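Student: I'd like to go over a predicted model; first the sequence, then the structure.
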Amino acid sequence: MMTTVAFAEVSTPVGTLVPAVTEEGLVALGWGRAMAAHERLGPGLAEVHDPDRTALVVSELNAYFAGELRVFETPIDWRLTSGARRVVLQALHRVPYGTAVTYGELAARSGSAVPARGIGSIMGSNPIPIVVPCHRVIAGNGLGGFSGGEGVETKRRLLTHEGYLQPMLLDL
């Protein structure tokens, strides 16, 4: 049986986000329409038009960016992730709003044998940023990297939005 996926577009302060939702739940979240089913999710998925399927994640993303939501209730479809990657992403999913952990701390929390350097690689390929909050993983000596949106600037904006970082004062 073919898995179907529904897409939506959500305008946010960090760009247009495109959630992809299967019958089981959110399977991917990317920036812009470039996140097409066949490019990002692979073969074996058929795109369907189903606004009801994407309604919860769209509503929650809007509430998150409005400062009204701290915990996403959107179900996650973990079927396209496996092994240590899945274990690490599920541990990441439990990192609370407004907090951050280092790559090493996330490795320890996940209980996997993935070293801190490997955690960075998993974060860079996180298929569900924001909802599975890879922006909350920082380097011991700074913010570390971020592959979504405008890179580290998007990470900085998300951490500021959550109150982990203070807004930067600009010299005018």
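Tutor: Nice, thanks for sending it over. Residues are numbered from 1 along each chain as shown.
Student: switch to C-alpha atoms for all contacts and neighbour counts from now on
Tutor: Will do.
Student: ranges for the strands of the protein?
Tutor: 3-7, 10-12, 15-21, 26-31, 45-48, 101-102, 137-138 (DSSP state E).
Student: which residues sit against the fourth one?
Tutor: Spelled out, that is strand 26-31. Applying Cα atoms under 8 Å, 6 or more residues apart in numbering, the set of residues contacting strand 26-31 from outside is 15-21, 41, 57, 74-78, 80, 127-129, 148-149.
Student: for the longest helix along the chain, buried residues please.
Tutor: Criterion DSSP state H: the longest helix present in the chain is helix 51-65. Within helix 51-65, the residues scored as buried using 16 or more other Cα atoms under 10 Å are R53, T54, L56, V57, V58, E60, L61, N62, Y64, F65.
Student: now do stretch 120-134
Tutor: For stretch 120-134, by 16+ other Cα under 10 Å, it's G120, I122, M123, N126, P127, I128, P129, I130, V131, V132, P133, C134.
Student: distance from it to the middle of the chain?
Tutor: 5 Å (Cα atoms, centre = their mean, to the nearest Å).
Student: so what touches that stretch?
Tutor: Contacts of stretch 120-134 (Cα under 8 Å, 6+ apart): 26-30, 72, 85, 88-90, 92-93, 95, 103, 135, 145-148.
Student: which of the buried residues of stretch 120-134 sits closest to A36?
Tutor: The shortest approach to A36 among the buried residues of stretch 120-134 belongs to P127, at 12.5 Å (Cα to Cα).
Student: okay, pairing it with this:
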Amino acid sequence: MPQLSLHAPIGPLTLTEEDGKIISLDWGWGRDQTETPMLCAARDWLDSWFDDPKAAGPFPFPLEPFGTDYQKRVWQALCAIPAGEVKTYQALAEEVGGSPRSIGQAVGRNPIPILIPCHRIVSRNGLGGYSGDGGVEDKLWLLTLEGAPLPSKA
């Protein structure tokens, strides 16, 4: 599968493509680098997103994350949250079904972070967790970049 890495403000990121769709975004520099038209376009979009998330708009290319039907429903709902906004685990659970815990598990297994904006899900008592390489620090950085309201700790 073709991969392409980029330097991002939160560290190196690697995009992976399969059959013309993005299937993962990972922290770190990938071993193999292949400049396909899709990966180059996705890299360029990410560069513009890191410059101004609201101006970049939603990710315009096809995503194909591997996961269960429930996880895919959660990830689809994440994509509907605009840059600069947040939603709680509870609110997302009410929207797609399940519990805040099952939402947290699906969010934590998101294979395409940032593009499927799992950083926009917060706890009612604070930020909640984040599985990016820098953990909650990366989540805080991404939310701040977007100008999102930051939840206060209870």
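Tutor: Yep, that arrived. On a predicted model such as this, the values are computed, not experimentally measured, just so you know.
Student: show me what G32 of structure 1 aligns to in structure 2.
Tutor: Using TM-score structural alignment, the partner of G32 of structure 1 in structure 2 is G28.
Student: repeat for F7 of structure 1
Tutor: By TM-score structural alignment, F7 of structure 1 lines up with Q3.
Student: go on, P19 of structure 1?
Tutor: Per TM-score structural alignment, P19 of structure 1 is aligned with L15.
Student: run a quick neighbour tally on the nearest residue to its match once chain neighbours are set aside.
Tutor: Closest residue to L15 of structure 2 apart from its sequence neighbours, by Cα to Cα, 6 or more residues apart in numbering: L25 at 4.6 Å. Applying other Cα atoms under 10 Å, we find 22 residues neighbouring L25 of structure 2.
Student: hmm, back to that, from the contacts of stretch 120-134 of structure 1, which would you call buried?
Tutor: Buried among the contacts of stretch 120-134 of structure 1 (16+ other Cα under 10 Å): 26-30, 72, 85, 88-89, 92-93, 95, 103, 135, 145-148.
Student: so which of those sit within helices?
Tutor: Using DSSP H, the members of those that fall in helices are R85, V88, L89, L92, H93, Y103.
Student: with adjacent residues omitted, what lies nearest to the fifth one?
Tutor: If the residues on either side of it in the chain are set aside, H93 of structure 1 comes closest to V132, at 4.7 Å by Cα to Cα, 6+ apart.
Student: relative to R86 of structure 1, how far out is the one you found?
Tutor: From V132 of structure 1 over to R86 of structure 1 the distance is 11 Å, taken as Cα to Cα, to the nearest Å.
Student: same question for Y103 of structure 1.
Tutor: To R86 of structure 1, Y103 of structure 1 is 16 Å away according to Cα to Cα.
Student: now G124 of structure 1
Tutor: 14 Å.
Student: one more: G118 of structure 1?
Tutor: Look at G118 of structure 1 and R86 of structure 1: by Cα to Cα, they are 13 Å apart.
Student: what lines up with E64 of structure 2 in structure 1?
Tutor: Under TM-score structural alignment, E64 of structure 2 pairs with D77 in structure 1.
Student: run through the residues that contact that match.
Tutor: Neighbouring residues of D77 of structure 1 by Cα under 8 Å, 6+ apart: V21, T22, E24, G25, L26, V27.
Student: which of these show up in structure 2 as well?
Tutor: Shared with structure 2 under both residues aligned by TM-score structural alignment, their matches' Cα atoms under 8 Å, the contacts from the contacts of D77 of structure 1 are G25, L26, V27.
Student: start to end distance for stretch 116-133 of structure 2?
Tutor: Distance between the two ends of stretch 116-133 of structure 2: 16 Å, counting by Cα to Cα.
Student: so that stretch aligns onto which residues of structure 1?
Tutor: By TM-score structural alignment, stretch 116-133 of structure 2 lines up with residues 132-149 in structure 1.
Student: could you check how far that stretch is from the centre of its chain?
Tutor: 11 Å.
Student: stretch 17-30 of structure 1 now?
Tutor: 10 Å.
Student: residues contacting the residue nearest to E85 of structure 2 when sequence neighbours are not counted?
Tutor: Closest residue in space to E85 of structure 2, ignoring its immediate chain neighbours: A148 at 5.2 Å, by Cα to Cα, 6+ apart. Going by Cα under 8 Å, 6+ apart, A148 of structure 2 touches A83, G84, E85, V86.
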